[in-house]
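In: Structure for the following, please:
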Amino acid sequence: MRLVFAGTPEPALPSLKALLESRHEVVAVVTRPDAPAGRGRRVERSPVAALAEEHGIEVLTPAKASDPDFQARLRALEPDLCPVVAYGALLPESALAIPVHGWVNLHFSVLPAWRGAAPVQAAVRHGDDITGATTFRIVKALDAGPVYGVVTERVRERDTAGDLLARLAESGARLLVSTVDGIEDGTLRPVEQSEEGVSYAPKVTVDDGRLDFAAPAAALDRVARAVTPDPGAWAEFRGERLKLGPVVPVEEDGLAPGELKVERKRVLVGTGTTPVELTEVQAQGKKRMPATDWARGVRIEAGERIS
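Out: This next block holds a predicted model:
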């Protein structure tokens, strides 16, 4: 089939690569416009755009998918199907109607659970044991279209959102190719989603990464892993923001919420239950470093707290 692939960040790359290696023809990609990235805020192409250009594939970067010029070009390309992975923009019905077989999205949850922008982060934050990826036909309602296929993935004890997403991007890519194959062969028919078990995963903000050390250790552990690597966990120390890596619950008593305890090989923080161990720390204007190195450098005094 003739495909126009829509996607933007790195998690979309395994799917684009798999489709490029499949029996189908990727005639163009649709991706978000160039945007500032990194510390220097230099304007960069999206990862999907960069990969497409390496393969000599046309790149479309509409500010909005409702743009008439974009839709005219999409019609001219005559796609049979538009696979979508983390495109990052709404698709109006006028665009959805262009491909013969519509737009098929690879979503990183087992729908109808965790519809929305941040399903992997939600699965980690809420302590899900199992998650996965789903292919479905895009309709007007958010992530509510009929389902073509599902793969499942166990959430490991120390998974960050980044770890889990990397695995789902790979298994999801295989699912997407098999879905496109099945649509072309006529062997795959979508099934409407259940009305039960619907949950939503809104976009994660910087504020979602703030750790409240009055919470239980297990909850802090899940929150920190859910926002790693982006936007990252953080707290305040001596009036300044301190970025934190994942934290690890430990079986030890005697620390008040937020109270710091520095040992030779670890740094502990009190919580609403048992303490957690800090792993990596990044102070403002500094590089990320092991928590023990940070603690030696700032010379934490007895009774000091992080909040």
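In: Going by C-alpha atoms from here, please, whenever you check contacts or count neighbours.
Out: Noted.
In: So what's the residue count around residue 223?
Out: 28 (other CA atoms under 10 Å).
In: Who are the packing partners of the host helix or strand of residue 3?
Out: If you go by DSSP states H and E, residue 3 is part of strand 2-7. Here strand 2-7 touches strand 25-30, strand 82-85, going by 3 or more CA pairs under 8 Å, 6 or more residues apart in numbering; DSSP states H and E.
In: please give me the structure for this one as well, since I'd like to look at both together:
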Amino acid sequence: MRIVYAGTPEFAVPALQALLASAHEVVAVYCQPDRPAGRGRKLTFGAVKQVAVEAGIPVEQPLSLKAVEEQDKLRAYAPDVLIVAAYGLILPQVVLDIPRYGCLNIHGSLLPRWRGAAPIHRAIQTGDTETGVTIMQMAAGLDTGDMLYKVVCPITATDGGQSIHDKLAALGASALLHTLDVLEAGKLQPEVQDDTLANYAHKLTKAEAQIDWTQSAAVIDRTIRAFDAYPVAFTLYEGQPLRLFASSLPSPLAGEGLGMGGNSSPPGTVIAESKSGIDIATGDGVVRILSLQLPGGKRLTAEQFLNGRSLLGVQL
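Out: Just a heads-up that it's a prediction; the model follows:
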């Protein structure tokens, strides 16, 4: 089939690479406009654009697809399908109607559980034990279209936003190829979403990344892991942000992770430190910090961080 692919960041790369290696023909790639990046604020190619340029595929980067001339340009590519993965622009109904088979979206959750901007992070933060990828027929609403194919991915106690992102990006590529095969064979069986089961995954903000130590250890642990790539959880230490990248819950079997009844230290107090991590009292239980970073410094393991310094007794 003739395919136009629309995506911008790393999440959308594996699926594009899979399409380029398949029997399908990618006739154009749509990305958001180049953005300034780095300390020099130079205009930088997004991850998807880089792959497309290297493959010699035409790249389109409109500011919007609402203009008639942009819609005509897309129509001229005569796509059988428009594949969308973390593209970042709203597609008007007229655009959804252009491809022969409409537009398919690679969505990073098991719909209808999480719709919206940050489904991976909200699934971890909320304590879901599984997530996955849904290939969806795009409709005018926000992630409301019919579901075409799902793949499940467990969320373990060691998973963070980055690890689940990478797993779902790979699963999305294989799920997409499977869906296209079934589409070509005329055997798709769309499933309507149950709107009563839907939750909105709000866009991430840096403000919500500040840890509230009066929350439970379980909530804090999930927040740190969910935000490990962006916006990165932090707490204040000597008036400066101390970034927290990885955490765990100490084992109750070892006499750790007790509720406040078993630990009288105020929330935010560092109550123990070792090569295994830095243990901090919370509103309910103890959370262990495994990786962290001081302002202007490098990301360090707890063992590296404690080499030559101590936080014992400090209240964050």
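In: What value does the TM-score take for this pair?
Out: Comparison of the two superposed chains (TM-score structural alignment, normalised by the length of the first structure) gives a TM-score of 0.94, and 305 aligned residues with a CA RMSD of 1.7 Å.
In: Which one of the helices and strands packed on strand 2-7 of the first structure lies nearest to residue 140 of the first structure?
Out: strand 82-85 (14.6 Å; CA to CA).
In: By how much does that closest one deviate from the second structure on average?
Out: When the second structure is superposed, strand 82-85 of the first structure averages 0.7 Å from its matched positions, counting by mean CA distance after the TM-score superposition for the first structure.
In: average gap between the helix or strand following that strand and the second structure?
Out: Downstream of strand 82-85 of the first structure, the next assigned helix or strand under DSSP H and E is helix 93-96. Here helix 93-96 of the first structure, set against the second structure after superposition, deviates by a mean of 1.6 Å using mean CA distance after the TM-score superposition for the first structure.
In: of the helices and strands packed on strand 2-7 of the first structure, which approaches residue 204 of the first structure most closely?
Out: Residue 204 of the first structure lies closest to strand 82-85 among those, at 18.0 Å (CA to CA).
In: other SSEs contacting that closest one?
Out: Looks like strand 82-85 of the first structure contacts strand 2-7, strand 103-107 (3+ CA pairs under 8 Å, 6+ apart).
In: got the angle between the shortest one and strand 2-7?
Out: Orientation of strand 103-107 of the first structure against strand 2-7 (axes from the mean of the first three to the mean of the last three CA atoms, to 10 degrees) gives an angle of 40 degrees.
In: List the contacts of strand 103-107 of the first structure.
Out: With contact meaning CA atoms under 8 Å, 6 or more residues apart in numbering, strand 103-107 of the first structure is reached by 81-86, 96, 133-138, 172, 176.
In: what are the ranges of the helices in the second structure?
Out: Assignment of helices within the second structure using DSSP state H yields the ranges 13-20, 47-55, 68-76, 93-96, 119-126, 161-184, 217-226, 302-305.
In: Only the buried residues of the longest one, if you could.
Out: Put plainly, it is helix 161-184 of the second structure. 161-165, 167-177, 179-180 (16 or more other CA atoms under 10 Å).
In: what's it aligned against in the first structure?
Out: On the first structure, the counterpart of helix 161-184 of the second structure by TM-score structural alignment is residues 161-184.
In: most neighbours per residue, which of the helices and strands packed on strand 82-85 of the first structure?
Out: strand 103-107 (a mean of 26; mean count of other CA atoms under 10 Å).
In: How many residues are close by the corresponding residue of the second structure for residue 268 of the first structure?
Out: In the second structure, the residue matched to residue 268 of the first structure (TM-score structural alignment) is residue 279. Residue 279 of the second structure has 26 neighbouring residues, counting by other CA under 10 Å.
In: so who does the closest residue to residue 279 of the second structure other than its chain neighbours touch?
Out: Distances taken as CA to CA, 6 or more residues apart in numbering put residue 288 closest to residue 279 of the second structure, at 4.4 Å, once the chain neighbours are dropped. Taking CA under 8 Å, 6+ apart, we find residue 288 of the second structure in contact with 247-250, 277-280.
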